[in-house]
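Asks: Sequence first, then the predicted structure, then my questions.
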Amino acid sequence: MSLRLHVLATGLLLAMAALAQAAPLTVGVKSSPPFSFQSGDRWDGLSVELWENVAEQAEMDYRYRVYPSVNDMLVAVEQGQIDLALGAISVTADRERRLDFSQPMYRGGLGIMTRSEPGGWLMTLQSLFSWKFFSAVLALVLVLLIVGVLIWLFERKRNPEQFGGSMGEGIGSGFWWSAVTMTTVGYGDKAPVSRAGRLLGLVWMFVSIITISGFTAAIASSVTVNQLQTSIKGAADLPRVNVASVENTSGAQWLAARGIQFTAYPNLQQAMRAVALGEQDALVADAPVMRHLIRDRGDKGLLVLPNLVREESYAFAMANGSPLQEPVNLAMLSILPTEEWRMVLNRYLGKNDL
């Protein structure tokens, strides 16, 4: 009797194992363009396309289960509710302690998004009325006036035809001479004849080269406006501005670890909107995802700074000790080095993000 029970129990276990093996995998997915997003009635994106190629090579059946956040999806993996998670999942030390990860499929990281200030004629006109511009002009006028007074003092007796008349007329003639000499125009209507005046003219011609170069540089620095300017240059500026991030993400963890105060938003779209509206000055999140959303929306009012605040790898997440790790990694190692995969990266991320 016991033998029969043993045989029945063994048969039941084998049947359950076969049924489990035949059951499709449950794959968690969250919308994180360009890694994962819905295109009509199907999922698309960098991570999705890679997973579907991996599943095809490893002959795995699967079904997707959608999650609202990366954190919810990773908790589901940890608790065994799903077999694998994909999207813009960065590998961090905390996550590595809780989960296993596949081979890295892309190396990006955290970036800073902020508002851009477009240049143009309006900004140029504003620069022309700035104190920096007026101070440069006033300094030049003062130098021209000093030289004009000196040449008048040297020439008023020896050359009254050109620098004579009343004090105002004489200084005015000297100012005119110093201006046309400095700009190398030299109309020839006025020229010093005294020895002191000619010596001053010779010195002034050489000094003018330096003076006009310095003035040109001052004007250029006050008028020239970059096409995209921002008051935030990098991570060092974050403590003094209003910062946003997405709750329960690596960006929020990075900010908290450095003691930088920030406002947490439930998703990236709301955080980006807060920056665009001026409610926040900067956003720390996955740089490739933010660049894709800005490019996809054609939003020229936002930009992601070129330097990453922290490099990160993106990978698939699985439970600790998952039997999927070996077949998934083997398939990925045969896909990632190929030119076909390079073309996929270019298609989703663009050459500037590689």
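Replies: Now that the structure is in, tell me what you want to look at. Numbers count the residues shown, from 1 in each chain.
Asks: CA atoms for contacts and neighbours, from now on please.
Replies: Noted.
Asks: List of residues touching stretch 302-316?
Replies: Applying Cα atoms under 8 Å, 6 or more residues apart in numbering, the contact partners of stretch 302-316 are 84-92, 101-116, 233-235, 276, 287, 290-291, 294.
Asks: list the buried ones in it?
Replies: 302-305, 308-309, 312-316 (16 or more other Cα atoms under 10 Å).
Asks: related to what we said a few turns ago, could you identify the buried members of the contacts of stretch 302-316?
Replies: 84-91, 101-106, 108-116, 235, 276, 287, 290-291, 294.
Asks: Let's see which of these end up in helices.
Replies: The members of those that map onto helices under DSSP state H are 276, 287, 290-291, 294.
Asks: Could you report the separation of residue 212 from residue 307?
Replies: Distance, residue 212 to residue 307, using Cα to Cα, to the nearest Å: 37 Å.
Asks: so what's the nearest residue to residue 132 once chain neighbours are set aside up against?
Replies: Counting by Cα to Cα, 6 or more residues apart in numbering, residue 132 lies nearest to residue 222, which is 6.3 Å off, once chain neighbours are set aside. By Cα under 8 Å, 6+ apart, the contact set of residue 222 is 127-128, 130, 132-133.
Asks: go again using 10 Å as the cut-off
Replies: 124, 126-134, 136, 216 (Cα atoms under 10 Å, 6 or more residues apart in numbering).
Asks: structure B:
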Amino acid sequence: MNFPEFNFVSSIVSVLLTSTYLSANAFPQQQLRVCFSLYAPFVFQISNRSQEEILGVPLSFGEVAQNFAGYDIELLQAISLELLQNLTNTTSFYLYGSDVECQYRVRINDCQLGIGAYAKTAARSSCGKDCKLALSPEEASNRNICCLSFSEWYVRDGYSVVTRTSISDKDLLTSIRENFTLATLSTFCVLILLLYVSGHLIWLLERKSNPDQFPWRYHEGVDDGLWWSIVTMTTVGYGDRVPVTMIGRFLGVMWMIIGLVAFGVYNGIISSTLTSLNIEGTINPNIVSSVSAYVDSPQYHPICTVQGIWTEYLTEQGIEEDDLVVAPSIEDCYRQLNRSQVNSVFYDRLGHVMHSENELYHLIMPSNIGPAPLTAIDPGVTINTIFQTVRYAIALPLNSPMKPMVDELLKQIADGKTVFDSSLERFQNGWTEGSATRMYLIDSSKFSPLYIEPTGLASRSGSNDTTQIVIIAVTVIVSVVYLFFQFRHSIMGLKEIKKKIGVEEQPAEVVKSRSMHNDGQEGIEILRAVNDLRHEMECMKETMTSLQWELVSLRQAR
């Protein structure tokens, strides 16, 4: 990703200040200061410079663009492009170590604008008696973040809990049922289709030269062809059906190779599925139903979070100090959860999601070569739905004359305005707020629990569902047609046998009379059956006579 040579964040401040001054003479010209703090994925560092080197030091347009990126940066770049008229050298940028210090400096007008995904709350906009000044910006706390003005919110987030999944017992049949996927069924159907094809081909090639093993009639010969195909593929090789023609033997060799590979692949899938079955337990996402359940249930304690609005919220909800672990970073909380030192992690949902998506995580933290922290926890974690909605906005001093114009600019961007600029790669084909959201925020299911599997355990499909469904449908249709014809032939054979039995039980004169008065095919068939029976009876009489003469000869010889 390429970043601009100058920082558009400062330009919005300059343009807004200049426009307001020229139109209303709202405030005198002065050195503008923009304060910001790091909070990925809204503002994060992309350079290798140490933070100590740039912390609290005035930065120019280009220095900010070369060292930082994120959702807030792109949003304000787009706003600046729409309003950019004349860049001035009266704006400087300052990175501070915490969002508390940055917002406090905005409150005391040390900075005229603050960015970094700051939560817009009623308490922070209030100037009540509890809103006191700190001894210094470095010593400010959350209680001193008040008497501020905020722009309209541009991103909605919320507090969310990450819990570790639990494992419960399950039996083998349950495991097999859970692992019987569409891909497994479609693979089996491909195997069946190959059997149909090879069975029909061997019957077509062998029925003329080898009618004893592969009869001419379809309903008799195809059964033998399918039998040969199955026996050959499974390498059983009974030898009761073998091709004798050259082309039939060539097909046999090809089917031995293809069938062995196909059956081996399917056998491997079944074996690996059975091997990977976790018959000792099933993974159950640990869902937190409500804030009260989270606070009152010891199974979620101790809770790990970081200093800021998160500890403030948990304290207000009644979490005891002994049940709360305040870590130096959210990554440290995830490590403690992985080591079972804590039972849950409390943070913003977008922050959780960022630490569960490998691509986004490595974009923001390219120096970390390992997987995203939440994907390294076994047997997985659940990012729960948000407890309380949090809205992020730009911080301004109380009664700032810049607020109306900032709100208007944010509204235009939120309405879907497309911004173009040939000098920026992200803006060359048109930039929208949606494109920044997809790149940096990605989560579109804030009100649904999100289960994160450990890296490498996620299931993969060899083909898409449409292809698999088509394969299954074709196999079912072919099987139904084949079984229909075989069943139909069996029914017709039974009827023919019953007819022959009926002819044998009737006197010959009646049969002959019925056949003479029947001009249809039925009479002809009956007459033929009668003649066949008569011929067989005459043969049997001759055989009996011959046996009697031989018996008489033997007696005389004795």
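Replies: That came in fine, so what should we check first? Treat the numbers as computed from the prediction; the structure is a model and nothing was measured.
Asks: Now the TM-score, please.
Replies: Taking TM-score structural alignment, normalised by the length of the first structure as the basis, the two superposed chains have a TM-score of 0.59; 240 aligned residues with a Cα RMSD of 3.3 Å.
Asks: returning to that earlier point: which of the contacts of residue 222 of the first structure sit farthest apart?
Replies: Within those, 126 and 216 form the most distant pair, 17.8 Å apart (Cα to Cα).
Asks: Which helix runs longest in the second structure?
Replies: helix 465-505.
Asks: Can you identify each of the helices in the stretch 251-354 of the first structure by residue range?
Replies: With DSSP state H, counting those that start in this stretch as the criterion, the stretch 251-354 of the first structure has helices at 268-276, 287-297, 325-335, 339-349.
Asks: repeat for the stretch 101-250 of the first structure
Replies: 121-128, 131-155, 160-163, 167-182, 195-223, 250-257.
Asks: buried stuff in the fifth one?
Replies: Same thing as helix 195-223 of the first structure. 197-198, 200-201, 204-205, 208, 211, 215, 218-219, 222-223.
Asks: and residue 438 of the second structure, what does it touch?
Replies: 71, 444.
Asks: Counterpart of it over in the first structure?
Replies: Here residue 438 of the second structure is matched to residue 346 in the first structure, going by TM-score structural alignment.
Asks: how much space between its match and residue 34 of the first structure?
Replies: Taken as Cα to Cα, the span from residue 346 of the first structure to residue 34 of the first structure is 11 Å.
Asks: Alignment lookup: residue 111 of the second structure to the first structure.
Replies: Match for residue 111 of the second structure (TM-score structural alignment): residue 82.
Asks: In which helix or strand does the nearest residue to its match once chain neighbours are set aside reside?
Replies: Distance criterion Cα to Cα, 6+ apart; nearest residue to residue 82 of the first structure, sequence neighbours excluded, is residue 26 at 5.1 Å. Per DSSP states H and E: residue 26 of the first structure is located in strand 25-29.
Asks: And residue 27 of the second structure, by the same measure?
Replies: Going by DSSP H and E, residue 27 of the second structure is not part of any helix or strand.
Asks: Contact partners for it?
Replies: Per Cα under 10 Å, 6+ apart, neighbours of residue 27 of the second structure: 17-18, 20-21, 400-402.
Asks: farthest-separated two in those?
Replies: Greatest spacing in these, by Cα to Cα: 18 and 400 (13.8 Å).
Asks: rewinding a little: which single one of the buried residues of helix 195-223 of the first structure is nearest to residue 262 of the first structure?
Replies: Among the buried residues of helix 195-223 of the first structure, and counting by Cα to Cα, the member closest to residue 262 of the first structure is residue 222, at 33.9 Å.
Asks: Run a quick neighbour tally on residue 528 of the second structure.
Replies: 12 (other Cα atoms under 10 Å).
Asks: Same question for residue 259 of the first structure.
Replies: Neighbour number of residue 259 of the first structure under other Cα under 10 Å is 10.
Asks: Pretty sure residue 118 of the second structure sits against residue 106.
Replies: No. If you go by Cα atoms under 10 Å, residue 118 of the second structure and residue 106 don't touch, sitting 11.7 Å apart.
Asks: Mind jotting down where the strands sit in the stretch 151-300 of the second structure?
Replies: Secondary structure of the stretch 151-300 of the second structure (DSSP state E, counting those that start in this stretch): strands at 155-164, 166-168, 282-284.
Asks: and of those, who's closest to residue 526 of the second structure?
Replies: Comparing these by Cα to Cα, strand 282-284 comes nearest, at 68.2 Å.
Asks: Okay, buried residues for that closest one please.
Replies: By 16+ other Cα under 10 Å, the buried positions in strand 282-284 of the second structure come out as 282, 284.
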